[in-house]
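K.L.:
dropping a prediction and its sequence here:
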Amino acid sequence: QHLIFRLLSWLTMAALVPSLLAAAHLFVAASAFNTAPSAKVPTSNRRDALQRVGLGILGGAGILLPQPSPAAAAAADEEEMIDVYFGCGCFWHVQHEFVVAEQRILGRSEDDLTARAGYAGGRAKDDLVCYHNARGVGDYGTLGHAEVVALSIPPSSFPAFAEEYFKLFDDKGDRPDQFGDRGPEYRNLVGLPGGAKGPYGKQLVSASMVQGDKLDFAIGKGDDRDARAVSFVMDTAEFPLHVAERY
């Protein structure tokens, strides 16, 4: 009987959620209509109100939502950001993982995400860098670049993001698409301010050790090969990011 009662309670809550959300929409809409004609109601206010109602419903149902670390949030507000990039095969799945990491580690909203797909690691200095195309114009592979994902993060959070990178590899150091996407365009690489000898080189190695010491490292010289279980460390000043398909 107790089990049946709990089941009925959950079903009742599920039935009420759509009604509560609809009521929230009506409440926000009414607030907008009650505003003076000369005043403008920001879209973010409506979104925030709906989020508060939604969080209240989920909290009442006993569903725990991930909360950003207060220390990480403070660091994001106070520190000067650094630009880094990570390459591990095809950039689409890597971008997804780092979007999730930005939200979880730094508590960033969708409007504040910085994870961008791009190309880096080639010696060519061409400004026009594109995906493979029929015209062969600015082909990133021909220019020696690899697919990467760039981030702008607080320096104090770099070890956490480096660990997320190493989590992408299995125990043998193989990336998820190791035996699918092959060639220099998919090689493993990490771009850091100052490269391997800069302030983040040792932190990169330490993060690798924490995650099982799966990879070896080599100083990237540009146009590097695709080496299994090896990540090339690039200096972002010498090998900058080219954001994908912005042209």
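P.N.:
Looks like it came in fine.
K.L.:
hey, let's count contacts and neighbours off CA atoms from now on
P.N.:
OK.
K.L.:
quick check: which helices or strands does the longest strand belonging to the chain pack against?
P.N.:
Longest strand in the chain, counting residues (DSSP state E): strand 146-153. Applying 3 or more C-alpha pairs under 8 Å, 6 or more residues apart in numbering; DSSP states H and E, we find strand 146-153 packed against strand 82-87, helix 91-106, strand 116-120.
K.L.:
quick one: it to strand 116-120, angle?
P.N.:
Between strand 146-153 and strand 116-120, the angle comes out at 130 degrees (axes from the mean of the first three to the mean of the last three C-alpha atoms, to 10 degrees).
K.L.:
list the buried residues for strand 146-153?
P.N.:
Within strand 146-153, the residues scored as buried using 16 or more other C-alpha atoms under 10 Å are 146-153.
K.L.:
related to what we said a few turns ago, switch the helices and strands packed on strand 146-153 over to JSON lines; also include distance to Gly198 and mean neighbour count.
P.N.:
Output for those, formatted as JSON lines (distance: least, C-alpha to C-alpha, whole Å; neighbours: other C-alpha atoms under 10 Å):
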{"stretch": "strand 82-87", "distance to Gly198": "12", "mean neighbour count": "23"}
{"stretch": "helix 91-106", "distance to Gly198": "23", "mean neighbour count": "19"}
{"stretch": "strand 116-120", "distance to Gly198": "18", "mean neighbour count": "27"}
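K.L.:
please compare the first structure with the one that follows:
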Amino acid sequence: MKDEYGKLGHCEVVGLNIPQSSFKDFCKIYFSLYDKKGNRPDQLGDRGGEYRSIIGYPGGYSNVELTSIVKEVSEEFGGVVQVVEGKGNEEDRRGGTWVMDNGKFPFQMGELYHQFHDGFAPGENYPGEREGGGIRGVEFFFTF
């Protein structure tokens, strides 16, 4: 059964403001969270479109500068995560990250109970860069 936000085509994300000068470094952290087969640690339990991996930034996939950085870093990590254009309401899939236009698909605050927890499943021990709580999975949404 899909959560209410899943029925609307939404997915769980984390809203972050990242300086554009730090975007590549952030992408390195992002892709380091996947295993060598392109799996996220939470994908064994959390499945479906509401758990798909997305990256959102101005212009989305058509933003050549940022999309080239995302693809370049994905390749540095073995290219096991395919970077594709997101158009909304996609399904989750292993080894894939949807790139969204955060102007068309803006961040929206989710339920309060989702705000301050980390992973629950084995393997969801996230790195120190994620200190501060409120981060779950590897879905991120950027604004510059």
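P.N.:
That came through fine. Fair warning: this is a prediction, and the values are worked out from it, not measured in the lab.
K.L.:
before we move on, the earlier item: in a markdown table, list the helices and strands packed on strand 146-153 of structure 1 along with distance to Phe158 of structure 1.
P.N.:
Formatted as a markdown table, those follow (distance: least, C-alpha to C-alpha, whole Å):
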| stretch | distance to Phe158 of structure 1 |
| --- | --- |
| strand 82-87 | 9 |
| helix 91-106 | 10 |
| strand 116-120 | 17 |
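K.L.:
who wins for proximity to Leu50 of structure 1 among the ones you listed?
P.N.:
Closest to Leu50 of structure 1 of these, according to C-alpha to C-alpha: helix 91-106, at 19.1 Å.
K.L.:
where does that closest one end up in structure 2?
P.N.:
Under TM-score structural alignment, helix 91-106 of structure 1 corresponds to no residues of structure 2.
K.L.:
quick one on the thing from earlier: which one of the helices and strands packed on strand 146-153 of structure 1 lies closest to Val243 of structure 1?
P.N.:
Smallest distance to Val243 of structure 1 across these (C-alpha to C-alpha): 4.3 Å, for strand 116-120.
K.L.:
over in structure 2, find the residue span that closest one aligns onto.
P.N.:
Aligned using TM-score structural alignment, strand 116-120 of structure 1 spans no residues in structure 2.
K.L.:
and the contacts of stretch 6-21 of structure 1?
P.N.:
Identification of contacts with stretch 6-21 of structure 1 by C-alpha atoms under 8 Å, 6 or more residues apart in numbering yields 50, 53-54, 57, 61.
K.L.:
which one of the residues you listed has the most neighbours?
P.N.:
If you count neighbours using other C-alpha atoms under 10 Å, the busiest of those is Leu50, which has 19 neighbours.
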